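task: produce atomic coordinates for the following.
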Amino acid sequence: MKTNIIRRSMLVTALLFLSLAFGGCKKFLDIDLPSDTIAGENAFVSDASSSAVVSGIFLNMMSNTYFTSNSIGLKAGLYADELQNLDVNATSNEAFYKNALNAGIVTQWEGLYRELYKCNVAIKGIKESSGLSSKNQWLGESLVCRATLYFYLVNLFGDVPLALTPDHNVNNKLSRAPREQVYQQMILDLKEAQSLLGTAYTDGFAQPTSTRGRPNRYAATALLARVYLYTGDWASAEAEATSVIEAGTSVFDLVPHASAFLANSKETIWALSPPATGLAPDYNLYNAGAPAIVATPAALTVKTPLSQSLINAFEPGDLRFTEWVRRATTTTPASTYYYPNKYKSAVPGAEYQILLRIGEQYLIRAEARAQRNNVAGAVQDLNAIRARSRAAVPGALPDYAATIGQDACLAAVAKERRTELFAEFGSRFFDLKRTAAITAVMTAEAVVKGGAEWQNEMQFWPIRVEDTRLNPNLKQTPGY
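Alright, predicted model coming up:
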């Protein structure tokens, strides 16, 4: 009973803080109500209130539109070559699918910056607070969150304003910072988080827990490995990924596909926990209990199936296709549609929305090793992923040979990333950009989609016109 009362108190504190501090937003970095400062200062006088604020950030990351109906994964999948759109009347989905974006369609910019403001309030408040027994945890978690949000911002929008303070007088005059500078800030944040966080998973009371819904040192390290990969620091990417993998199978493991996305599986490094009565957003987006057989395509309740090119990327005997792809058939005409099916459960709390998982770390290390011409080491990691995915049928997913050349190995990495990480928060879209494959792939996809002719500047999305009007230092994304 006491625990429930404390939890309710923490939730009330978080909701009060969030409603005061963020309810008056007028633009993406414009938060200037006097109550903001008061609420921010008062929110960090105790561990309970500090934890409540940070917990509120996690809650908003889970429930905000960029992880649900306007999911980064959904929109990026439509925009790139992972998903189709069957409903031309779904205006937003159709615009993303046809690569015909305008500033009014894209909502992720504002949502990500709203969460960044909350992170900056928390980081400043926690750093300046004294007497917090779990100060390191609250600060480390906030730093991981800020780095996560900036990761998606630079990969969706390119150069972005680097806001590191809750001071709106500073933020609302910011111009776009080069992506390299933003990545360097992510690295600083994640290294600081590594120094603050422990390897154990802890809850909102700073107590050990089996729940993996809050980032720990491994989460900071896994995200740092990804950032190093994206910035081309191969040696550091390999080292950080190795430190996560070498935590051992008692902590992280390539578990069977059917259980990989269950809550707190050993696949998980960090996941967002849904509310008590909620489900993983990707279950609602791609499954939602949709029937396996319907009469016509119009009767399909989920209108965003996998693209044909992604379906073709799976080899025979690949359990990722068997276990992570759902089929829906129509009788008139007789057709089959395929959907992401990594999240399968309609039971609240059975699945968390995974942000970081061990499978990706093997692929990060494989790519870093291949780039450093350690092909044998890279192949070892690729084959670990394939071994988990190999069906018990003759000839299924043969191992890559350790003698393949560097170029062939990098091509194998790209192929395995596509079939392993599909429909996971824009991974494929980001991979196409960072490997300079985006123009060739999307030029071909434009023909399939019947959309706009692909232009290289389309790889970054437009921002809100209102923000460019209110801040003369902030320029629209080139090409829009």
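
rest of the way, CA atoms for contacts and neighbours
Noted.

contact partners for Glu259?
For the record, residue 259 is Ser, not Glu. Ser259 is in contact with Ser265, counting by CA atoms under 8 Å, 6 or more residues apart in numbering.

packing partners for the helix or strand encompassing Ser55?
Assigned by DSSP states H and E, Ser55 belongs to helix 47-63. In this structure, helix 47-63 packs against helix 2-22, helix 108-128, helix 135-157, strand 268-272, with contacts taken as 3 or more CA pairs under 8 Å, 6 or more residues apart in numbering; DSSP states H and E.

of those, which is nearest Ser309?
With respect to Ser309, and counting by CA to CA, the nearest of the helices and strands packed on helix 47-63 is helix 135-157 at 22.4 Å.

give the buried residues for the following helix or strand past that closest one.
Following helix 135-157 in sequence order, the next helix or strand is helix 168-171 (DSSP H and E). Buried residues in helix 168-171, counted by 16 or more other CA atoms under 10 Å: His168, Asn171.

list the contacts of helix 168-171.
By CA under 8 Å, 6+ apart, the list of residues contacting helix 168-171 reads Leu29, Asp30, Ile31, Asp32, Ala163, Thr165.

again, only using 7 Å
Leu29, Asp30, Ile31, Asp32, Ala163 (CA atoms under 7 Å, 6 or more residues apart in numbering).

between these, which sits nearest Gly232?
Lowest distance from Gly232 to the contacts of helix 168-171 (CA to CA) belongs to Ala163, with 24.1 Å.

excluding chain neighbours, what is closest to Ser46?
Nearest non-adjacent residue to Ser46, counting by CA to CA, 6 or more residues apart in numbering: Leu132, 6.1 Å away.

can you tell me the SS state at that neighbour?
Of the three states, Leu132 takes coil under DSSP: H, G, I helix; E, B strand; the rest coil.

does it really touch Asp47, like I thought?
Yes. Applying CA atoms under 7 Å as the test, Leu132 and Asp47 come out as touching, 5.5 Å apart.

out of those two, which sits in the busier spot?
For Leu132 versus Asp47, the count of surrounding residues by other CA atoms under 10 Å is larger for Asp47: 21 against 17.

show me what contacts that one?
Leu132, Ser133, Ser134.

thinking again about what came up before, which of the helices and strands packed on helix 47-63 sits closest to Met442?
Of the helices and strands packed on helix 47-63, nearest to Met442 by CA to CA is helix 135-157, at 15.7 Å.

show residues contacting the closest one.
By CA under 7 Å, 6+ apart, helix 135-157 touches 50-51, 54, 112, 116, 119, 122-123, 126, 160, 179, 186, 189-190, 193, 196-197, 215, 220, 430, 460-462.

let's see this one next, to set against the first:
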Amino acid sequence: MSMKKKLSYILSGILIIAFYSCKKLVEVDPPITRTTEGSVFSTDDNAIAVVTNIYESLSQQDLSGNGSLMSLSAIGGLYADELNLFDATNTGLNLFYTNSLNPTVTGPWGNYYATIFTTNTVLSGLGHSATLSPAVKTQLKGEAEFIRAFCYFYLVNLYGDVPLVVTPDYKVNSVLSRSPVASIYQQITNDLLNAEADLSSDYLDGTLKPYGGSPERVRPAKAAATALLSRVYLYQQKYAEAEIYASKLIADSTYALVPLDNVFLKNSKEAIWQIQPTLVTATQEGRFFVLPPGGPGMGQPVYLSDTQLNVFDVGDGRRTKWIDIASGFYFDAKYKVGGIVVQAPVTTEYSMVLRLAEQYLIRAEARIKQHKIDAGVGDLNILRGRARVAPTSQNPNPLPPLPIGMSAANAMKAVERERQCELFCEWGNRFFDLKRWPSATNPSISLADEELSQVKKNWKSTDKFWPILQDDIVKDPALKQNPGY
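Now for the predicted structure:
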């Protein structure tokens, strides 16, 4: 049997176990034996392949599948106020669009836990291996810690309290209840701090060696942990820490803001972490969001909402460069290759997961919350400067800088607007922002309750968190359902 085929069988075994762990979450069949674990993590090549498979799996996930990790850019935009659904007969997407989720809808719950199970298996295997190269073991440990933290970040923001699964031991996992949000964030922070220490500063290739030329940014490097840490601190209202971690990346010459047309290209200098398409040469975002000339249809069923279109000021290049129109329907055109074109001659774009522009937005908000309002507004103006179109005789001063001396309330409104203009249709950022910010007029409710109740016919406050899968609750009585379901 060839090494490639043998490795394929090993990986398949791990993925089958992960699949069952996602279907049952904590009531799973006995995991890989120590003997199998030993064979997987006995050589560098085998161990690297297990972790690489996580990224390959992400790259192949369809945005229209509401159970995939990657689908959050689509279902998050539909659930909030960024996207409209063209075809109401698309039952899976319509449940998100009409905020009509129920406990039988899987959502991304199962796939996040399947990936967590894989990372726990990796961490266990690495811990028991005495034959891996120290550098490979350390890097893979950092990657597994980062991916686990990444998954838990989305779980805690989508579902609130969730089971904290940190071992592949099915006996332990089968009786878990939901852990408080604070405990989940503590685990995320610990994993990211460990990952930041373990991950290489350089981007590494498929053999975990530094690139000889221009590096691909598809394996998480140290900066990915730093970037997610800054976001995690911001969400926990630890503003001083958020500012510090965002500043690390802004000061790093490895990264830079690039022209709007170049942001989503592969290996863009703005990219902190990207996912490389592996089955076709177009990104999943391009294939899903980019409309064909005839407008939306079965394969591209969404288009931009008026709420999203109306947020841009005159002279904002993000409106002209990142939005296009087909048969009267405006669509997200951050990615140019996609729609009915699923196979371009060469891959020119990678899916963006973490990028430098978000770090300016994080630092701006963190500074404003620490009463460093002018400094925070300065960060927003850097992004506005990048987005500004060329002056014309009709518009001699497009997208002017925000004024110095703004009030804290107005500066936060500017943060919201800039995040809407910059991060739309990216990984559910808008939905999470609406949930974490209080209403300016009624601080006892969230901005989600204030704004989404105006655009969603059936919006309820309990809709801010999604339902736990009923099958898991039946199998594990320790799990309790979210209110409202």
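
TM-score of the superposition?
Superposed pair, TM-score by TM-score structural alignment, normalised by the length of the first structure: 0.90. Supporting alignment: 460 aligned residues with a CA RMSD of 2.2 Å.

distance-wise, check the residue nearest to Val251 of the first structure when sequence neighbours are not counted relative to Thr211 of the first structure.
Nearest non-adjacent residue to Val251 of the first structure, counting by CA to CA, 6+ apart: Lys266, 6.2 Å away. Distance, Lys266 of the first structure to Thr211 of the first structure, by CA to CA, to the nearest Å: 11 Å.

before we move on, what about Ser19 of the first structure?
27 Å.

and what of Asp203 of the first structure?
Relative to Thr211 of the first structure, Asp203 of the first structure is positioned 7 Å away (CA to CA).

repeat for Ala346 of the first structure
19 Å.

likewise Pro297 of the first structure?
Distance of Pro297 of the first structure to Thr211 of the first structure, computed by CA to CA: 40 Å.

these two: which is more packed in?
Comparing Pro297 of the first structure with Thr211 by other CA under 10 Å, the one with more neighbours is Pro297, at 21 against 17.

the spatially closest residue to that one that is not a sequence neighbour: what secondary structure?
Excluding the flanking residues, the one nearest Pro297 of the first structure by CA to CA, 6+ apart is Thr330, at 6.2 Å. What three-state DSSP gives for Thr330 of the first structure is strand.

Thr330 of the first structure contacts Val294, doesn't it?
Yes. Thr330 of the first structure lies in contact with Val294 (CA under 7 Å); the separation is 5.0 Å.

run the chain-centre distance for stretch 115-122 of the first structure.
18 Å (CA atoms, centre = their mean, to the nearest Å).

list of residues touching that stretch?
Stretch 115-122 of the first structure is contacted by residues Gly40, Ile57, Ser142, Cys145, Arg146, Leu149, Leu164, Thr165, Pro166 when judged by CA under 7 Å, 6+ apart.

for stretch 176-186 of the second structure, same thing?
Contacts of stretch 176-186 of the second structure (CA under 7 Å, 6+ apart): Val156, Gly160, Asp161, Val162, Pro163, Leu164, Ala478, Leu479.

residue in the first structure paired with the last one?
Alignment note (TM-score structural alignment): Leu479 of the second structure maps to Leu474 of the first structure.

ignoring the adjacent residues along the chain, who's closest to that match?
Excluding the flanking residues, the one nearest Leu474 of the first structure by CA to CA, 6+ apart is Ser175, at 4.7 Å.

helix, strand or coil for the alignment partner in the second structure of the one you found?
In the second structure, Ser175 of the first structure lines up with Ser177, judged by TM-score structural alignment. For Ser177 of the second structure, the assignment made with three-state DSSP gives coil.

what is the burial count for Ser177 of the second structure?
19.

check the gap between it and Leu279 of the second structure for me.
Separation of Ser177 of the second structure from Leu279 of the second structure (CA to CA) stands at 38 Å.

quick one: the helices in the stretch 351-480 of the first structure?
In the stretch 351-480 of the first structure, the helices defined using DSSP state H, counting those that start in this stretch lie at 358-371, 375-389, 406-420, 427-434, 438-449, 465-470.

and what of the stretch 151-300 of the second structure?
170-173, 181-198, 222-235, 239-250, 284-289.

have a look at how far, on average, the shortest one is from the first structure.
Put plainly, it is helix 170-173 of the second structure. Here helix 170-173 of the second structure, set against the first structure after superposition, deviates by a mean of 1.0 Å using mean CA distance after the TM-score superposition for the first structure.

for that helix, what is the distance to the chain centroid?
Taking CA atoms, centre = their mean, one finds helix 170-173 of the second structure lying 28 Å from the centre of the chain it belongs to.

which residue in the first structure aligns with Lys248 of the second structure?
Lys248 of the second structure maps onto Ser243 in the first structure, by TM-score structural alignment.

now do its match against Ile358 of the first structure, distance only.
For Ser243 of the first structure, the distance to Ile358 of the first structure - CA to CA - is 11 Å.

with neighbour numbers in mind, choose between those two.
Using other CA under 10 Å, the more surrounded residue of Ser243 of the first structure and Ile358 is Ile358, with 23 against 15.

which residues touch the more buried one?
Counting by CA under 7 Å, 6+ apart, Ile358 of the first structure touches Phe252, Asp253, Leu254, Glu267, Thr268, Ile269.

so what corresponds to it in the second structure?
In the second structure, Ile358 of the first structure lands on Leu356 (TM-score structural alignment).

circling back to that earlier point, how about the contacts made by the residue nearest to Val251 of the first structure?
With CA under 7 Å, 6+ apart, Lys266 of the first structure has these contacts: Val251, Phe252, Asp253, Val255.

now which residue in the second structure aligns to it?
By TM-score structural alignment, Lys266 of the first structure lines up with Lys269.

cool, and Tyr201 of the first structure?
Using TM-score structural alignment, Tyr201 of the first structure pairs with Tyr203 in the second structure.

thought Lys222 was touching that match, still the case?
No. Assessed by CA under 7 Å, Tyr203 of the second structure is found out of contact with Lys222, at 8.6 Å.

coming back round to it: the helix holding Ser55 of the first structure corresponds to what range in the second structure?
Helix 47-63 of the first structure maps onto residues 44-60 of the second structure, going by TM-score structural alignment.

can you point out the buried residues in that stretch?
44-52, 54-55, 57-60.

so how far is Leu208 of the second structure from Ser351 of the second structure?
21 Å.

and the two? Which one has more around it.
Ser351 (25 against 18).

many thanks, I have nothing further to ask.
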